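Colleague: Sequence first, predicted model second:
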Amino acid sequence: MVNESKAVRSRDDRIFDALVYTIAGIVLLLVLYPLLFVVSASFSDPISVIDGKVWLLPQGFTFTPYLHVFENESIWSGFRNTILYTLIGTFVNIILTILAAYPLSQRDLPGRTALMFIITITMFFSGGLIPTYLLIKSLGMINTVWAMIIPGAISTYNLIVMRTFFQNGVPFELQESAWIDGASNFRLLLTIVIPLSMPIIAVMVLFYGVGHWNAYFNAMIYLKDRELFPLQLILREILILNQSDNMGLDGAGMTERVMMAESIKYSVIIVSSIPVLLLYPFVQKYFVQGVMIGSIKG
């Protein structure tokens, strides 16, 4: 009787596992296929792409779209600027988020509930585009690097996630013992809290870094000098404004322009996505742990 129940349970488990794997496989195909298609289309002959002959593998393999993209000199300055904005911006984000989240995670902070309420309001209400622009202008940050960094120095959502991690991921008893031994709050933060918080810090680096890498709206509003434009704004011009004059297409006919624009569209997506995809494996091992612990309501 026991063996029969075990057999039934085992059969049910196999059916359940098969169902899970089937659903996971379908989801994987739905997510992975568009990425594979974009990669294949970027290396395919434009005629094959327009005719719908590209399904999985490249048709008429060519590097021509990438050559046209990288012939645009602004691409390189855009890469340089975006890397600079991402590195400096992420560093500022992490420092300020830690310095704000740690005090808010302390139980003995006077007015902590009121402060969190005020901070949370900023997730739903903002000053608006025009007042924000006037503020940035009055601070003298128009057409400067800081216009890409300071306005988004702290994300309220990320602040709440990190504060929750500090509350639930770092044992209060450990902090209390450090205080008894004479450690200051600043020393406690540097020697105990931050080393124990590397998973959530890695997640924040990914969140902030991807945000800076993909940012273009602030550049459209605050930057005037083309030498300061980030990569995404340069790619937007190539993609939407079709700056074919800068990509050696002056003598091309209208049909060739349309075909080349189709291939360039996919190559631009790859160029802008590869750096972020290369970063993800280095923080992936921290990602799930940091999100799960940081997302628990404190």
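Modeller: Yep, that arrived.

Colleague: Going by C-alpha atoms from here, please, whenever you check contacts or count neighbours.
Modeller: OK.

Colleague: what about stretch 35-49, start to end distance?
Modeller: Stretch 35-49 has an end-to-end distance of 15 Å (criterion: Cα to Cα, to the nearest Å).

Colleague: okay, pairing it with this:
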Amino acid sequence: MNAAKLFDHINKLAITVISLMCTLPLLLVFIVSFTDERAIQVHGYSFFPEKISLDAYKLLFTGNSPLFQSYFISIVVTVVGTLLAVSITFMAGYTLVAKHVKYRNALAIFFFITMVFNTGLVPWYMMSTSLGLKNNIWALIIPTLVFNPFNLFLVKNFMKQIPDSLIEAAKVDGANDFYIAFRIYFPLCMPVLATITLFYGIAYWNNWFNAIMLVDRPDLYPLQYLLFKLNSEISMIQQMQGTAAAASATLPNESVKMATAILTIGPIILFYPFLQRYFVKGLLIGSVKE
């Protein structure tokens, strides 16, 4: 066996071990979510639980649980917000690479400044409420809609790799900016657009801060905020009941935490494989600056 084949075998073995190390914690969370609360209190977390229980999922799904409504709100916010954010970022990136746009370098500096400095929480809240972003679905979308400057420069640097001759040929044929942006740049930028779609999608799906600050209506609670409130209420009830052992007889605290983790990361795990083939290429090429 030559050195190259030996290296390949060692590399595959190392990747397999690392993959298992990354998978085992997720598997443990999944198993604990189906473990009886008393077994967790006595034996701790285990890959081989003493007793299987569905109490955590029954608590989350049965009765008058608003979980389905929160799931719907999170899906709508994630889909609509991600589509709008990607569209705005793409158009802003095209503006910064279009050589006929005046002051595009000044605009790039302006966007860069927003990446370095933050206005703070109070101006953000005042601006959001003054725009009517209070107790409505747009309060969960628009405050996060303003594109991330990192994603913008990722798209901009990717677009700079497209040959100028291709754009000049389109202009000779009479193409306008709209045609060049959406018929030439857009298909060629699919790798980097898929990358920022994943970034924006995860940010919207995991966002609970907007709900805390701008939403008081339970029917508009996103999934993350609802589960956060549920875990907080369970912990508070346990403290009011006295001992943790007495509380665990009725409220599966630890297993509920694991069940909420499974429910929240599930859609992201299912979503990622569809963008995986674009992700690495878009991240590597878009991060290289001329």
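Modeller: Looks like it came in fine. Being a predicted model, the structure only gives us computed values, none of them experimental.

Colleague: State the helix or strand in which the residue positioned nearest the centre of the second structure lies.
Modeller: The geometric centre of the second structure, computed from its C-alpha atoms, lies nearest to Ile202 (Cα atoms, centre = their mean), at 0.6 Å. Here Ile202 of the second structure sits within helix 190-206, counting by DSSP states H and E.

Colleague: Need the counterpart of the residue nearest to the centre of the second structure in the first structure.
Modeller: Residue-level alignment of Ile202 of the second structure against the first structure, with TM-score structural alignment as criterion, gives Val210.

Colleague: need the contact list for that match.
Modeller: Val210 of the first structure is in contact with Val276, counting by Cα atoms under 8 Å, 6 or more residues apart in numbering.

Colleague: any idea how far it lies from Asp51 of the first structure?
Modeller: The span separating Val210 of the first structure from Asp51 of the first structure equals 34 Å under the rule Cα to Cα.

Colleague: For whichever helix or strand comes after the helix holding Ile202 of the second structure, name the packing helices and strands.
Modeller: Per DSSP H and E, the first helix or strand lying C-terminal to helix 190-206 of the second structure is helix 209-214. Secondary-structure packing of helix 209-214 of the second structure (3 or more Cα pairs under 8 Å, 6 or more residues apart in numbering; DSSP states H and E): helix 223-241.

Colleague: since we're on Ala194 of the second structure, how many residues are nearby?
Modeller: Here the neighbour count serves as a burial measure; for Ala194 of the second structure (other Cα atoms under 10 Å) it reads 23.

Colleague: That one and Gly282 touch, don't they?
Modeller: Yes - at 7.5 Å, Ala194 of the second structure counts as touching Gly282 under the criterion of Cα atoms under 8 Å.

Colleague: ok, and what's touching stretch 167-186 of the second structure?
Modeller: The list of residues contacting stretch 167-186 of the second structure from outside it, by Cα under 8 Å, 6+ apart, reads Met91, Tyr94, Met159.

Colleague: in the first structure, what residues pair with it?
Modeller: Across the first structure, the stretch matching stretch 167-186 of the second structure (TM-score structural alignment) is residues 175-194.

Colleague: quick one: terminal-to-terminal distance for the matching stretch?
Modeller: Between the start and the finish of stretch 175-194 of the first structure there is a gap of 12 Å, counting by Cα to Cα.

Colleague: For that stretch, what is the distance to the chain centroid?
Modeller: Remark: stretch 175-194 of the first structure is offset 32 Å from the chain centroid, using Cα atoms, centre = their mean, to the nearest Å.

Colleague: try stretch 274-284 of the first structure
Modeller: 10 Å.

Colleague: Have a look at how far, on average, it is from the second structure.
Modeller: Once superposed with the second structure, the aligned residues differ from stretch 274-284 of the first structure by a mean of 1.2 Å; criterion: mean Cα distance after the TM-score superposition for the first structure.

Colleague: Find me the equivalent region of that stretch in the second structure.
Modeller: With TM-score structural alignment applied, stretch 274-284 of the first structure matches the range 266-276 in the second structure.

Colleague: got the buried residues for that stretch?
Modeller: When neighbours are counted by 16 or more other Cα atoms under 10 Å, the buried residues of stretch 266-276 of the second structure are found to be Leu275.

Colleague: Other residues contacting it?
Modeller: Stretch 266-276 of the second structure has contacts (Cα under 8 Å, 6+ apart) with Ala194, Thr195, Leu198, Ile202.

Colleague: and which of these is nearest Ile265 of the second structure?
Modeller: Taking Cα to Cα as the measure, Ile265 of the second structure lies nearest Ile202 of those, at 9.6 Å.
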